[in-house]
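Asks: no sequence on this one, just coordinates:
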């Protein structure tokens, strides 16, 4: 069986790319297709596979400014040739499911999120975009939404990374989706014997993550906050930060792992579709203080593995931190880590194998049913044979004629 993995873009190693790595473990001989590819910023596991990028790769500056090429992405995806593949797994957050699958291939889409900038976060993205983008988005977005919905019909089975995303798939595509939580390498994290006096924010520094809430709140409280990550918000965040805020930029995994294990708690003020960072921190035995929406409702247990607050505001976050500190000793590292174990890579692979096998079997059964339906049935023809009478022996050519039905092929 020839397998293709289609990922929106391979320019860094975040949650979506961790899913691609797990799929590579599932299918070591699979080929990978993507819109743009930066070999220097992906893992060795991904680089071992044959990676094919789209024509966007040849556009100057595309690897760095790929998101500005969104209007061209439908053409780029449909230009990828997947002829001869039996199983296609698309990893969708940016556009990926829009490839044209061969007629006999099974196409399974693992959806991290319908494109946020076209759907539920459209107005937020437009309000924070540059002048040219604000002008163009109302013109281009309806066309891209229509293409996005139409290409959902090219998918045989949707898998969502959370119930939150499953609901959005149903809302925008009118398709059901099976929920399989993304893989988290919980075994890579461990409980530290000591903790330090700081809180942690980690992730891409972009507007919808709402790291600005954490920076403002912790500046106001005078509490120590360490921010790990890079993105277009970095300069603005530094401008509003007080002396208790430390920015580490893009830190190596060893530093990230240490900070996760030694922080008092992770601050998670954005709405995420799932949110891998909170699970990694819980695998380190540390609690989460999160905005109670999206994936956090499925990973964080209020009062046991963290604190959930109901409003994206500085005051709500400050109150959540104060509530946490009033009962900090009640959060047990071993219990928090045990909770995180359910989101392991092993659980992901087991569930994916089961769903893929089920879909392949359903396709095979459907093919057999189709063959049985269209196969020619025996034609009934009439032949005459003599019928023996009581006073003569049965012999062909004698007696009265009778109709005998016999199949003819």
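Replies: Cool, got the structure. Only a predicted model underlies this, so the values are computations on that prediction, with no experimental measurement involved.

Asks: hey, let's count contacts and neighbours off CA atoms from now on
Replies: Will do.

Asks: and the strands in the stretch 251-400 of the chain, which stretches?
Replies: For the stretch 251-400 of the chain, the strands defined by DSSP state E, counting those that start in this stretch occupy 266-268, 288-291, 306-309, 379-387, 400-408.

Asks: would you format these as a markdown table with distance to residue 326 included?
Replies: What follows is these, written out as a markdown table (distance: least, CA to CA, whole Å):
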| stretch | distance to residue 326 |
| --- | --- |
| strand 266-268 | 16 |
| strand 288-291 | 13 |
| strand 306-309 | 12 |
| strand 379-387 | 84 |
| strand 400-408 | 87 |
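
Asks: of those strands, which approaches residue 321 most closely?
Replies: Of all the strands of the stretch 251-400 of the chain, it is strand 288-291 that lies closest to residue 321, at 7.2 Å by CA to CA.

Asks: return the distance of that closest one from the chain's centre.
Replies: 22 Å (CA atoms, centre = their mean, to the nearest Å).

Asks: about what we covered before: output the strands of the stretch 251-400 of the chain as CSV; include the columns distance to residue 156 and mean neighbour count.
Replies: Formatted as CSV, the strands of the stretch 251-400 of the chain follow (distance: least, CA to CA, whole Å; neighbours: other CA atoms under 10 Å):
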stretch, distance to residue 156, mean neighbour count
strand 266-268, 34, 26
strand 288-291, 34, 27
strand 306-309, 36, 22
strand 379-387, 37, 13
strand 400-408, 40, 11
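
Asks: included below, for side-by-side comparison, is a second structure:
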């Protein structure tokens, strides 16, 4: 059976990119369709088709391109005839329709588009113009969600959103996390090869609070810094993105040392996790892959009380749920997490293994065997996971 994988766009880092990687391994003969890909060589051995937006400056301005997306996805010309498509959607990719092809459409939903359904969680949707047109887009979005043969959600939290937004139920399939890779090395400092990263490791505090994600406002890394200051511990902030200047300004105002590690390698991030006293993740997240990685590295996590991330750990065992995302409540949770008994990292993260995701996503699409490669020119070489580096 010949399949098509559809995603919004491909960036250099992110959870959706990680999911696409593993979907590609699950369906090695499937082609890929997206609006644009950064970098252009993201999947060099696959048939990867992009929309005309890829040839315009709009690929650098998602907010400006958003109004065009619902229409673009309705008129996709495909070179091949497919038997099914699997759509990784967090904006409008689930609207996709192939011209002249009426095939089953399976949707893996990271979330209904926050721009129009939950603008309070995404500043790009929280402006008067977007709020004015949002009812129109919500009506279209709900109607086109009915076309899906079946829908999977990445968490119970998102499943509830889907019920409210689309009036559809969904099967929960948690995203894949590279837990086996993290568990495979007892000390990830030995895997760090970059000289500058080695120097950073040498000057790490003996005990610190870690925050790691893209540097964008809704990730609330400022709260990691402020809550660390309240418990009197240094903070280490790993990632990169447009919010860096603001975060450095916050760090300059608090009374504890704050070390920024920009665009860490995987090995460096895992080393930071293994050395941390606690990993703090204040964002209201659809799921939260990084908290699972932290647990695989053996560090307890602290999160706020709302979001899919609270499904990634057992409260009081491998993490603590703060009463709110106020810095004072996060600080109380940090103090509690530091004194948790040591937990079994393998047991805590076993349900998020990539192989479990692969089995479930094949079953979801109705293919429980290894998919045969129908066109010999397409191989199944997929790149390693990409992290917190912003698109070029």
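Replies: Cool, the structure landed. Since the model is a prediction, treat every value here as computed from it, not as a measurement.

Asks: sorry, back to before: closest one to residue 9 of the first structure among the strands of the stretch 251-400 of the first structure?
Replies: Of the strands of the stretch 251-400 of the first structure, nearest to residue 9 of the first structure by CA to CA is strand 266-268, at 25.0 Å.

Asks: counterpart of residue 366 of the second structure in the first structure?
Replies: By TM-score structural alignment, residue 366 of the second structure lines up with residue 357 in the first structure.

Asks: please read the previous query as pertaining to residue 301 of the second structure.
Replies: That one, residue 301 of the second structure, aligns with residue 288 by TM-score structural alignment.

Asks: so that match makes contact with residue 282?
Replies: Yes. Applying CA atoms under 8 Å, one finds residue 288 of the first structure in contact with residue 282, separated by 7.4 Å.

Asks: what do the two both touch?
Replies: Counting by CA atoms under 8 Å, 6 or more residues apart in numbering, the residues touching both residue 288 of the first structure and residue 282 are residue 305.

Asks: wasn't residue 158 of the first structure part of a strand?
Replies: Yes. Under DSSP: H, G, I helix; E, B strand; the rest coil, residue 158 of the first structure sits within a strand.

Asks: how much space separates the aligned residue in the second structure for it from residue 100 of the second structure?
Replies: Alignment note (TM-score structural alignment): residue 158 of the first structure maps to residue 151 of the second structure. Distance, residue 151 of the second structure to residue 100 of the second structure, by CA to CA, to the nearest Å: 23 Å.

Asks: which of the two has more neighbours?
Replies: Applying other CA atoms under 10 Å to residue 151 of the second structure and residue 100 shows that residue 151 carries more neighbours, namely 25 against 11.

Asks: contact partners for that one?
Replies: 106, 107, 108, 109, 168, 169, 170, 171.

Asks: and the lengthiest helix in the second structure, how far from the first structure on average?
Replies: When the second structure is parsed with DSSP state H, its longest helix is helix 128-145. For helix 128-145 of the second structure, the mean deviation from the first structure after alignment is 1.8 Å (mean CA distance after the TM-score superposition for the first structure).

Asks: list the buried ones in that helix?
Replies: Residues of helix 128-145 of the second structure classed as buried by neighbour count (16 or more other CA atoms under 10 Å): 130, 134, 137, 138, 141, 142, 144, 145.

Asks: surely residue 3 of the second structure is in contact with residue 30?
Replies: Yes. Residue 3 of the second structure is within contact range of residue 30, at 4.7 Å (criterion: CA under 8 Å).

Asks: higher neighbour count, the two?
Replies: residue 30 (31 against 23).

Asks: residue 137 of the second structure -> the first structure?
Replies: So, by TM-score structural alignment, residue 137 of the second structure is matched to residue 144.

Asks: its match and residue 209 of the first structure, how far apart?
Replies: Here residue 144 of the first structure is placed at a distance of 24 Å from residue 209 of the first structure (CA to CA).

Asks: center of the first structure, which residue is that?
Replies: Closest residue to the average C-alpha location of the first structure: residue 112 at 2.5 Å, with CA atoms, centre = their mean.

Asks: surely it touches residue 16?
Replies: Yes. Using CA under 8 Å, residue 112 of the first structure makes contact with residue 16 at a distance of 7.3 Å.

Asks: who touches both of these two?
Replies: Residues touching both residue 112 of the first structure and residue 16 (CA under 8 Å, 6+ apart) are 91, 93.

Asks: quick one: the helices in the stretch 151-300 of the second structure?
Replies: 156-166, 179-183, 195-202, 221-231, 244-253, 266-275, 289-296 (DSSP state H, counting those that start in this stretch).

Asks: point out the most buried one among those helices.
Replies: By mean neighbour count, with neighbours taken as mean count of other CA atoms under 10 Å, helix 289-296 ranks first of the helices of the stretch 151-300 of the second structure at a mean of 26.

Asks: run the angle between that helix and helix 266-275 for me.
Replies: For helix 289-296 of the second structure against helix 266-275, the angle by axes from the mean of the first three to the mean of the last three CA atoms, to 10 degrees is 60 degrees.

Asks: quick one: average offset of helix 289-296 of the second structure versus the first structure, please.
Replies: Using mean CA distance after the TM-score superposition for the first structure, the mean distance for helix 289-296 of the second structure is 0.7 Å.

Asks: need the residues that contact that helix.
Replies: Residues outside helix 289-296 of the second structure that contact it (CA under 8 Å, 6+ apart) are 15, 175-179, 182-183, 212-213, 270, 273-274, 279, 281, 300-301, 309, 312-313, 318, 345-346, 348-349, 352.

Asks: likewise for stretch 126-142 of the second structure?
Replies: Contacts for stretch 126-142 of the second structure (CA under 8 Å, 6+ apart): 92, 95, 115, 116, 117, 119, 120, 125, 165, 166, 167.

Asks: run a quick neighbour tally on the aligned residue in the second structure for residue 89 of the first structure.
Replies: Superposed on the second structure with TM-score structural alignment, residue 89 of the first structure falls opposite residue 86. Neighbours of residue 86 of the second structure under the rule other CA under 10 Å: 26.

Asks: picking up where we left off before, now for the contacts of stretch 126-142 of the second structure: which two are most distant?
Replies: Greatest spatial distance among those (CA to CA): 95 and 120, at 23.4 Å.

Asks: so the match of residue 301 of the second structure versus residue 280 of the first structure, what's the distance?
Replies: Residue 288 of the first structure is 10 Å from residue 280 of the first structure, where distance means CA to CA.

Asks: same question, residue 323 of the first structure
Replies: Residue 323 of the first structure sits at a distance of 23 Å from residue 280 of the first structure (criterion: CA to CA).
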